[in-house]
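Peer 1: structural data only, the sequence is not supplied:
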């Protein structure tokens, strides 16, 4: 079976999530960068849009199929690679994880992408983070829901970077910050870091 191929942009939060999931599950893959600015946005090139008609990253080719949209990709990986589960077996816990993931996926991430930068970004990042903070005060252990890494954590990590990038005052979100500190210790999270990816510009690369 051929090695999975991930089309990614180093700073894309959606692609970042999938990199974390792949690393956490120990799945080796080929990284193919898609620069979202260069050449008018390489995601808009015809050959890429054949793979992903939405002209977005990530796109994952695995098991002979082409997958798009980060959350369904991660759920597919969880269903087909049961090691290091990202969704709890318990239905109630699974629903909590999905709810937090969707709060991030729908409430923050679309407002931190390149299409809407500088359009009330801080305001629309702050308010969803405030809601997530209140939820995590009831669900968090080491991570978003208890002490096991889940889909909710995978979605959260890139948005924390985005909040810091746009100078959101994170001192107002102590539970989120505590969870993020635990996440940053994990090997899978370190392996997926935007600033060690092949397409990260040298001037931004972590040494």
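Peer 2: Right, received. Where do you want to start? Remember, predicted model here, so these are calculated numbers, not experimental data. Numbering: from 1, shown residues only.
Peer 1: from here on, contacts and neighbour counts on C-alpha atoms
Peer 2: OK.
Peer 1: how about the longest helix along the chain: buried residues?
Peer 2: Looking across the chain with DSSP state H, the single longest helix is helix 121-139. Buried positions in helix 121-139, judged by neighbour count with 16 or more other Cα atoms under 10 Å: 121-122, 124-126, 128-129, 132-133, 135-136, 139.
Peer 1: this is the comparison structure:
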């Protein structure tokens, strides 16, 4: 028991970094959000949306997946989708860094639930189960929702396009599709208020089909 608790405390100490590992997104107060804050609101989204989902879901499994999915960034650091779009070559390095990080977590927690955490991480990454598809959708939707809350001056032009690129992540569930529609509408309202040519953005997205 002493060894097991000690290993858990080591992982919690590592995870504390997520409280100050900053993401690209900004809060409505004007500061960058942390990875931990993103994970917290994804968890809340899961709890709130669960009763409306088309299919009965294992909410405990979903929440575990949500909490674990960015845990590797305590070691591997956060690399945003924007960074990958600008330089696709860094994606392979991102995957490798995260592989090493999740292997380390599995090893550190080998006497408790390290293997379960390892499997949940890759279940999220593979997006084959219903729970993992929901978790992935919430991940993408929370990012856009946070952009909607931020001052428009923090948006990069590529983020105009990304506001219309969430369809493929939600099409499997009508509740998530409606959530996406309303979040997308919020982004559209924000862009229109800033004088962005919405139709030009939509056309650009149709032509480019950027991989996110």
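Peer 2: Nice, I can see it. This is a predicted model, so every value here is computed, not measured.
Peer 1: please state their TM-score.
Peer 2: Remark: TM-score between the superposed chains equals 0.36 [TM-score structural alignment, normalised by the length of the first structure]; 131 aligned residues with a Cα RMSD of 5.8 Å.
Peer 1: which neighbouring elements make contact with the longest helix of the first structure?
Peer 2: If you count contacts as 3 or more Cα pairs under 8 Å, 6 or more residues apart in numbering; DSSP states H and E, helix 121-139 of the first structure packs onto helix 91-107, helix 174-183.
Peer 1: looking at those helices, which is nearest to residue 152 of the first structure?
Peer 2: helix 91-107 (4.3 Å; Cα to Cα).
Peer 1: the closest one to helix 121-139, inter-axis angle?
Peer 2: Interaxial angle of helix 91-107 of the first structure relative to helix 121-139 (axes from the mean of the first three to the mean of the last three Cα atoms, to 10 degrees): 170 degrees.
Peer 1: tell me the secondary structure at residue 61 of the first structure.
Peer 2: strand (DSSP: H, G, I helix; E, B strand; the rest coil).
Peer 1: now it: closest residue in space, sequence neighbours ignored.
Peer 2: Sequence neighbours aside, residue 5 is the residue nearest to residue 61 of the first structure in space, at 5.1 Å (criterion: Cα to Cα, 6 or more residues apart in numbering).
Peer 1: for that neighbour, which residues are in contact?
Peer 2: 29-32, 60-62 (Cα atoms under 8 Å, 6 or more residues apart in numbering).
Peer 1: would you mind measuring from residue 138 of the first structure to residue 96 of the first structure?
Peer 2: From residue 138 of the first structure across to residue 96 of the first structure, the span is 11 Å (Cα to Cα, to the nearest Å).
Peer 1: ugh, wrong one, I meant residue 20 of the first structure
Peer 2: Taking Cα to Cα as the measure, residue 20 of the first structure falls 20 Å from residue 96 of the first structure.
Peer 1: before we move on, what about residue 103 of the first structure?
Peer 2: Using Cα to Cα, we find residue 103 of the first structure at a distance of 11 Å from residue 96 of the first structure.
Peer 1: next one: residue 7 of the first structure
Peer 2: Distance of residue 7 of the first structure to residue 96 of the first structure, given as Cα to Cα: 29 Å.
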